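Chemist: Sequence and predicted structure, then a few things I'm wondering about:
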Amino acid sequence: MKRLITAALAATATLGLLTTAPASADPLDDFRHQALSWRSCDDPRLDPAGAQCADVTVPVDYSDPGGATMTVAISRLPATDPAQRRGVMLSNPGGPGGPGLDFVVDIRGGMTPEVAARYDLIGLDPRGIGRSTPVNCRWQEGFWTQSAGLDAADFAASTVRQAELAARCATTEGARLRHITTRNTARDMDLIRSVLGEDRISYYGTSYGTYLGAVYTQLFGDRADHFVLDSAVDPERYGATDLLRDMGPANEAAFDLWAAWAAAHADEYRFGTDRFAVREFIQAMVRRAKDRPIRIGEFTVDQHSLPNILFAGLDDPRKYPMLAGQLRQLADAADGATVTPDPQLAATLAFMLKAEPRDLSTATAVLCGDAATPRDPAWYWRNIEDSRADQPLFGAFTNNITPCAFWAPPAEPKTVVDNAVPSLIVQSTGDTRTTYPGALGMHRALRGSRLVTLPDVPIHWIYGNYPNDCVSAAVNTYLLDGTLPATDLTCRDEAGSGAVR
């Protein structure tokens, strides 16, 4: 009997150990404790800067972490003074679809030495992009964005093209596309935080990266430290339709600024001697490109693709000479001259028309996977026609139908951003990509934010990219010790028209 009682007591004690120390209830526990293998990045910008790279394994579907996995490539540029190190700062350069491993070099360039001492800068190629496990729809062209053209026949052709792009993605990538989303990239960021052994992360994002940062604050607000959102998206209007439609008026206004600049250089570029003449010259080029597409080198530019070139050159006034030079080459080719495009124009055309070096199918997957869009082509055609009067160059471009109209429905609802996590938003009033009203929308959604405004400059991405001591001081002060401006702040442009000659 004594032996039976002893055995029973031992069994009870063992059972108690089993019930009080269960296996981890965290389904991501194995992911959180993975060991990273840091190595040379084999990158001409990262290696000289002293960065290293690693791959982080993440679940494809966070609702099924035991299922398929993929990798997210990250870089690390260490804090310059380990004794002052505050933590890590993750980052995103925009897109969606932009690779970001080397973005840390740009961010470090905007920092004062005191701020650079505080943070390990972490770049990443988000899921599906770059050196991460890639999404590749095998498109034959890079941009899915294009103008709807000049008439109903042009729009019909564009609609067929967008449907074909969506079908190619569904065929080549299948169900995995549903998990290439901003919410999952935010989850990847938090998993990276955990793998790096950090309680919280700081963050710098520009363009689409501001939306990614805002989604992170919504999902993981208690783990957000210092968040800087540069050139911000309105989270309420984020998606493949409203986001693009908001760009139309801003790009028409920026085109007029460029046209005035080109008119002042009429002797060199020969588009006209005032901005009205320049505008008419370029609009006539688009009409001519429909009747006779422009052959330049190995490329053909038509009424669908020419507005893309304009759009690409209007996000920074320092690009005005480049854009004028490109359009001069195209105008000469349209007149019948044999023109070899310069390397910069050739690279732009290769990306837009031939998917070299990559296409933007990942960007499409993110946009279409984040938010549902209208599916009726007639809805888009009405918007295009309504926009032509006051957006003659960009209305048919920013209101055109997209592959999202033919995409599978999103796997999750669109994220509603509404929180009081402190953050700093910086924005120019003339931004052609993420418009100033969008930044005001982000400011409303992030109730703990402060807004720094740079007026009268058509610049997209300010900190570390466009010289302004006031903006830089506001960002660096916040990153140094968390001090936000007491109120929203307006910074005046120091470079002004002197930035372009």
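Modeler: On my side now, so go ahead.
Chemist: Every contact and neighbour count from this point should use C-alpha atoms.
Modeler: Noted.
Chemist: for residue 27, what are its contacts?
Modeler: The contact partners of residue 27, by Cα atoms under 8 Å, 6 or more residues apart in numbering, come to 65-66.
Chemist: quick one, longest helix in this protein?
Modeler: If you go by DSSP state H, the chain has its longest helix at helix 152-173.
Chemist: just how off-centre is it within its chain?
Modeler: The gap between the average C-alpha position of helix 152-173 and the chain average comes to 23 Å, counting by Cα atoms, centre = their mean, to the nearest Å.
Chemist: Check stretch 222-238 too.
Modeler: Relative to the centre of its chain, stretch 222-238 is centred 12 Å away, using Cα atoms, centre = their mean.
Chemist: what do you get for stretch 107-127?
Modeler: Put simply, stretch 107-127 sits 18 Å off its chain's centre (Cα atoms, centre = their mean).
Chemist: Endpoint to endpoint, it covers what distance?
Modeler: One end of stretch 107-127 sits 21 Å from the other (Cα to Cα, to the nearest Å).
Chemist: Can you give me the buried ones in it?
Modeler: Of the residues in stretch 107-127, those with enough neighbours to count as buried (16 or more other Cα atoms under 10 Å) are 107-108, 110-111, 115-127.
Chemist: Check stretch 299-312 too.
Modeler: By 16+ other Cα under 10 Å, the buried positions in stretch 299-312 come out as 301-311.
Chemist: how far does that stretch stretch from start to finish?
Modeler: From start residue to end residue, stretch 299-312 stretches across 17 Å - Cα to Cα.
Chemist: Give me the residues contacting it.
Modeler: For stretch 299-312, with Cα under 8 Å, 6+ apart as the criterion, the contacting residues are 145-150, 251, 286-290, 292-295, 323, 348-350, 352-353, 393-394, 397.
Chemist: Then stretch 261-280?
Modeler: 256, 259-260, 281-282, 320, 324-325, 328.
Chemist: still on that earlier bit, which ones among the contacts of stretch 299-312 map onto helices?
Modeler: Short answer: the contacts of stretch 299-312 in helices (DSSP H) are 251, 286-290, 323, 348-350, 352-353, 397.
Chemist: try it against this one:
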Amino acid sequence: MRLRGLIVLTALCAALGAPQGAPAAHALFVPCGPNGLECTTLDVPLDRSSATAGTVSLHVEELPAPGTRRGVLFLVAGGPGQASSGTFQLGTNAIDYRSRFPGYTLVAFDNRGTGRSGVLRCPELQAVPFASPATARPLVAKCATEIGPSRAFYSTRDHVDDIDAVRQALGVDRIALWGTSYGTQLSVAYALTYPSHVERLLLDSVADAQGRDPFALDDLRQMPKGLASLCSGRLCRAATSNFVGEVVKLANRMARRPLAGKVAKPGGGTRTVRASGIDFLSGAVLDSDLNAGLVAELPAAVHAALRGRPRALLRLVQLDRETSITPAEDLSMGLYTATVCDDGPFPWDPETPVAQRAALLAAARNALPRGSTGPFGRWATDLGPAAFCLLWPPQARRPGIGSGPLPNVPVLVFAGERDLRTPASNAAAIAARFPQGHLVTVPGVGHSVLGADFTRCADDAVGTWLSGGIPPSRCPRSPMLVNPIGPFPASFPSSNRRGVRGRTLAAVAKTVREAAASWAFALTGFSTPHSIAGLYGGAIRTSGTTFALKRYSLVPGLQVSGKLRLYRPDTGSTLPARFVGSLRVLGPKAAHGSLSVRPGALVGRLGGRQVRGSV
């Protein structure tokens, strides 16, 4: 879906005819950025049937290949709603991309309705992205009014025809496409509609190429497998012995009785946070396949919530909501809605009046066979787009995606084993549909594999594939940015054979490990929070590979202040991330003092005495 966090992780890892009204070939590009980046604007028809007047101006960026040109590669972002120019940043990342795709001229253009291609704006929906249907439905209806009648021309088929218009304007016969998430759906749709113009496909985190399931049934059935991968190798043993079972139990419980409670605010005070089962599943659970901080904290937070202590989980829910809010230029919720609610399919025809849809939706949901939603109740069908699009206005049926056949071209498909929103089964299915399809599975990685695989196996597989070799079918397990943390403490430790200093040292060690997870949350979130509140107050501020704590409290009665930075050893692995720096320890129950944080150790003075412990 969205890639901001993956770009950050990359930095840490070292022959159908022209549609009516198509532009003339050979667009005029002008310099527009570093490393030889060039840009142009391409006007395409709003409605290719010409029944509705108007054009859309597409912002197109090109990074020419130095030396001998091998071909042209289109970089297709996800969402739908992401702007490819901002997602991929061809000029800024030119060295990396030219190394990964030698000889290819790289093209990224903002799909209609995104970025600098007439971005669609629905401010109220943008402020609560991917909210539960109960919250989103009236905002979806308002969004349709805000966009107006042109909303009928932002379907996947419209985006497919725009890709071909850009291809023609470049004056090339065949193109390669690299799609991620929804970008895979769009790339495969292009291959089905314009098969003779495809040179090869690189598909990362495959969306259902057959079209969206209105109830997300396959996602729900496959979710336990992805969650189990998160905790494989006993990674979560400090927090829980049954992460999958606890997520399922808590989600079904929250569907019957939503959680509510107080969480701390970074500037002081508290706020009340409420979350239903679908809030939990579509937010913190689903986003854990991208956000390294959620991965680290979710097992312990779920375990605590099941035992009557929901504060840590509600804090994660609120953080996930806050960091999911992005400018429309980065991810347009208006475009997301216009595309998803046009594409369907739904339990109603596109022309069905809104007043008749609720009954059709309920009937289709009630007719689902037992087990259709995996271990979750029927309530979980709200994860799919049907409930979200219920109030989208009726519109006339329009041409859909071409029916193929799929081209016999090289196709490389990546699947992250802990991908929850585009399960690995999707990747296996699409690889099998192409005569030259090859699947690479990457353990330890969630959604959006390239850039998140710290072993570089995935990058190497691309190089092997481009040179005509056969990549491995499975990569080594990629290490986590930060490992899952242990249990959230309900109170300051009450016993320890080393007295209050020993209890304080143990509590500080827990705080450092959790603060590292909060740093990872900020680093890999869809947007970067200004600061993150501690579980019991105080705050952490992050800046790249450093973070500062101000009276940060994970454990009641203990407050920690100071600054830590990422430890970079001269040799050996830097993962999971470790930190060095200095801390001051305060709090009514703690032994006060100062500590130095070293790789794996805490050293300093507490309560006037020298102490040493592990972290």
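Modeler: Yep, that arrived. Computed from a predicted structure; not experimentally measured.
Chemist: Got a PyMOL select line for the buried ones in the contacts of stretch 299-312 of structure 1?
Modeler: For anyone working in PyMOL, the buried entries among those, judged by 16+ other Cα under 10 Å, can be selected with:
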select buried, resi 145+146+147+148+149+150+251+286+288+289+290+293+294+295+323+348+349+350+352+353+393+394+397
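Chemist: any idea where the strands of the stretch 151-300 of structure 2 begin and end?
Modeler: Secondary structure of the stretch 151-300 of structure 2, counting by DSSP state E, counting those that start in this stretch: strands at 175-181, 198-206, 259-264, 270-275.
Chemist: same check, this time on the stretch 401-550 of structure 2
Modeler: Counting by DSSP E, counting those that start in this stretch, the stretch 401-550 of structure 2 has strands at residues 411-416, 437-442, 532-533, 539-543, 546-552.
Chemist: so which of these comes closest to residue 138 of structure 2?
Modeler: Comparing these by their distance to residue 138 of structure 2 (Cα to Cα), the top pick is strand 532-533, with 30.5 Å.
Chemist: the helices in the stretch 1-150 of structure 2, which residues?
Modeler: Shown for the stretch 1-150 of structure 2, the helices assigned by DSSP state H, counting those that start in this stretch span residues 4-12, 84-88, 94-100, 123-126, 133-147.
Chemist: want to throw those into CSV with distance to residue 63 of structure 2?
Modeler: Conversion of the helices of the stretch 1-150 of structure 2 to CSV gives the following (distance: least, Cα to Cα, whole Å):
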stretch, distance to residue 63 of structure 2
helix 4-12, 18
helix 84-88, 11
helix 94-100, 8
helix 123-126, 31
helix 133-147, 32
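Chemist: Of those helices, flag the one that's most buried.
Modeler: For the helices of the stretch 1-150 of structure 2, ranked by mean neighbour count under the definition mean count of other Cα atoms under 10 Å, the leader is helix 84-88 at a mean of 23.
Chemist: still on that earlier bit, compare the strands of the stretch 151-300 of structure 2 and give me the one nearest residue 482 of structure 2.
Modeler: When the strands of the stretch 151-300 of structure 2 are compared for distance to residue 482 of structure 2 using Cα to Cα, the nearest one is strand 198-206, at 22.2 Å.
Chemist: so that closest one corresponds to what in structure 1?
Modeler: Counterpart in structure 1 of strand 198-206 of structure 2, with TM-score structural alignment as the criterion, is residues 224-232.
Chemist: And for stretch 182-189 of structure 2?
Modeler: Counterpart in structure 1 of stretch 182-189 of structure 2, with TM-score structural alignment as the criterion, is residues 208-215.
Chemist: buried set for stretch 316-334 of structure 1?
Modeler: Counting neighbours by 16+ other Cα under 10 Å, stretch 316-334 of structure 1 gives 316-321, 323-331, 333-334 as buried.
Chemist: And it, how far out from the chain middle?
Modeler: Taking Cα atoms, centre = their mean, one finds the center of stretch 316-334 of structure 1 at 25 Å from the center of the full chain.
Chemist: can you list contacts of stretch 77-96 of structure 1?
Modeler: The list of residues contacting stretch 77-96 of structure 1 from outside it, by Cα under 8 Å, 6+ apart, reads 49-52, 98-100, 103-104, 116-124, 189, 198, 200-210, 362-364, 366-367.
Chemist: rerun at 6 Å
Modeler: Residues outside stretch 77-96 of structure 1 that contact it (Cα atoms under 6 Å, 6 or more residues apart in numbering): 51, 100, 116-123, 201-209, 363.
Chemist: In structure 2, which helix is the longest?
Modeler: When structure 2 is parsed with DSSP H, its longest helix is helix 499-524.
Chemist: when you compare where that one runs with where helix 4-12 runs, what's the angle?
Modeler: 100 degrees (axes from the mean of the first three to the mean of the last three Cα atoms, to 10 degrees).
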